[in-house]
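Colleague: Okay, sequence plus prediction incoming.
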Amino acid sequence: MAQDNIYATEQTQVAPFSFDEEVVAVFPDMIERSVPGYTLLLPLIGQIASRYAQPHSRCYDLGCSLGAVMLALRQQIKQEGCRITAVDNAPAMIEKCRKILAQTGGTVPVDLVEADISEVPIEQASVVVLNFTLQFLPPAQRDTLIQRIYDGLLPGGVLILSEKVIFEPVELDNLLVRLHHDFKRANGYSELEISQKRTALENVLISETIPQHQKRLRQAGFASVDVWFQAFNFVSLLAKK
């Protein structure tokens, strides 16, 4: 696994973060060292998907990156006739994801799609996963996407939404941010790397509070919205239709 040292050297001007070839090359290391609980989260998402996947339905991984969630779904879904659609708008991500998929086993068919997740039809879906994806979408577009997902889900279908969130009061949020930075230090990131990565993500990754997410999901029509996973300021919600 190539090590993430993108921000190890001081940069005169830190460019906004993007999922380019440089990030793709180190992405597995980057996300494991940056997102608390990530390695535990993946198989648990697969476990939830295995419970809610319906025969002859589609399961979506929206913003699939290198396909970690897609592979977890493929390993655990056993229902007859299921098909997985994995979508990402970064050409470098899709290209490498395609190579990874070709090297792994599994009987569930997978369609890899290079596209904007806001434009991909959601049809006959029983499981949809947004794993740290919505946070990169402009806030003004989020309501529409969530509504489209809800409308494309079968009765009894679920959305698994993982996000970096903001907490209230501000004292709690500050504590969780500090703990997150401690996590990154423990995983070998320097103060310079933490600072420059934070600058790169400013105005690119826009977090919301859990109540904001819950309100949006309920307004779309979801019957229940529950937090099922949390590691510091990273959470995952399960929304059921």
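Modeller: Looks like it came in fine. Because the structure is predicted, anything quoted here is derived from the model rather than measured.
Colleague: C-alpha from now on. contacts and neighbour counts both.
Modeller: Will do.
Colleague: Pull out the buried residues from the helix or strand where Leu40 lies.
Modeller: Using DSSP states H and E, Leu40 sits within helix 38-52. By 16 or more other CA atoms under 10 Å, the buried positions in helix 38-52 come out as Leu41, Leu42, Pro43, Leu44, Ile45, Gly46, Gln47, Ile48, Ala49, Ser50, Tyr52.
Colleague: Going by distance to His180, which of those wins?
Modeller: Leu41 (16.3 Å; CA to CA).
Colleague: In contact with the closest one, which residues?
Modeller: Phe229 (CA atoms under 8 Å, 6 or more residues apart in numbering).
Colleague: ok, structure two:
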Amino acid sequence: MAKKDKVFDSNYKIEDFKFDKKVASVFDDMVSRSVPMYKESMMAAVTLAKNFIKNKSIIYDVGCSTGTLLIKSSEIFDDNSLKFIGIDSSQDMLNQAQQKIQKSFKKKQISLKKQDIEKKILIKNASVVFMNYTLQFVRPLSRQKLLDEIFRGMNKNSVIIIIEKVLGNDSLFNRMYIDLYFKYKSKVGYSDEEIKNKREALENVLVPYRIDENIELLKRSGFESVDIFFKWFNWCGFVAVKK
């Protein structure tokens, strides 16, 4: 069972959010309670991706955190010719991922790489790239360059799947969605103080874009077919194909 997330309780000292050892140790509980329909959206992403896998290609998870999606996709795709590579900038997250991978019967096909994706990302022979809840943490000025580099390393007829927190196009709905999200967090057991502390910690660290801005980023990189496959108020899943 995942260790319970208490990072932002009454003992928390406000500072910028970072994926350090404290967060990594409770991340699985944190993300499952903080992201609406987390498991469902992950399974939808894997189901979509299965249509694009090619023999002897590489499946990437950019911002792989503790490796949950990486392990799940390796077990579902069940092709021994595939390689699965998880990329993350946090060594603490990768340490947690490595512990989980060692328990998987697909561990020989999975590898992890520590990379600062804002500076450089190495992608090659990719048929599938997952980037879930990651782009929102990349500095806005670095997002286009990152997607351009990923696009260049992808094979023809390959797919990138991105799930993000997004802004509403209308301020009325945007405020409504944020309020509904905070109510959701209360229902899953977070206190008002925890919600407030985390919101302050994420200020200027998690910077969401509007749906149309994310789509435009993908199209500028060269992805011709772009669509939305998942939506929950201010959370959205994008799928884009390199033809």
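Modeller: Structure received. All values derive from a computational prediction rather than experimental measurement.
Colleague: Report the buried residues of whichever strand in structure 2 runs longest.
Modeller: Of all segments of type strand in structure 2, defined using DSSP state E, the longest is strand 154-167. Buried residues in strand 154-167 of structure 2, counted by 16+ other CA under 10 Å: Met154, Asn155, Ser158, Val159, Ile160, Ile161, Ile162, Ile163, Glu164, Lys165, Val166, Leu167.
Colleague: tell me the helices in structure 1, going along the chain?
Modeller: 21-34, 38-52, 68-76, 91-102, 139-152, 170-186, 191-201, 210-220 (DSSP state H).
Colleague: Show me what the shortest one is packed up against.
Modeller: Same thing as helix 68-76 of structure 1. Here helix 68-76 of structure 1 touches helix 38-52, strand 83-88, going by 3 or more CA pairs under 8 Å, 6 or more residues apart in numbering; DSSP states H and E.
Colleague: Columns distance to Ala186 of structure 1 on top of these, output as TSV?
Modeller: Formatted as TSV, these follow (distance: least, CA to CA, whole Å):
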stretch	distance to Ala186 of structure 1
helix 38-52	15
strand 83-88	30
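Colleague: and of those, who's closest to Val235 of structure 1?
Modeller: Per CA to CA, nearest to Val235 of structure 1 of the helices and strands packed on helix 68-76 of structure 1: helix 38-52, 9.7 Å.
Colleague: show me the contacts for the spatially closest residue to Lys120 of structure 2 that is not a sequence neighbour.
Modeller: Excluding the flanking residues, the one nearest Lys120 of structure 2 by CA to CA, 6 or more residues apart in numbering is Leu146, at 7.5 Å. Shown in contact with Leu146 of structure 2 (CA under 8 Å, 6+ apart): Ile117, Glu118, Lys120, Ile121.
Colleague: Excluding residues flanking it in the chain, which one is nearest the most centrally placed residue in structure 2?
Modeller: Computing the C-alpha centroid of structure 2 and ranking residues by CA atoms, centre = their mean puts Asn132 first, at 2.0 Å. Leaving aside its sequence neighbours, Asn132 of structure 2 sits nearest to Ile163 (CA to CA, 6+ apart; 4.5 Å).
Colleague: With that, I have no additional questions.
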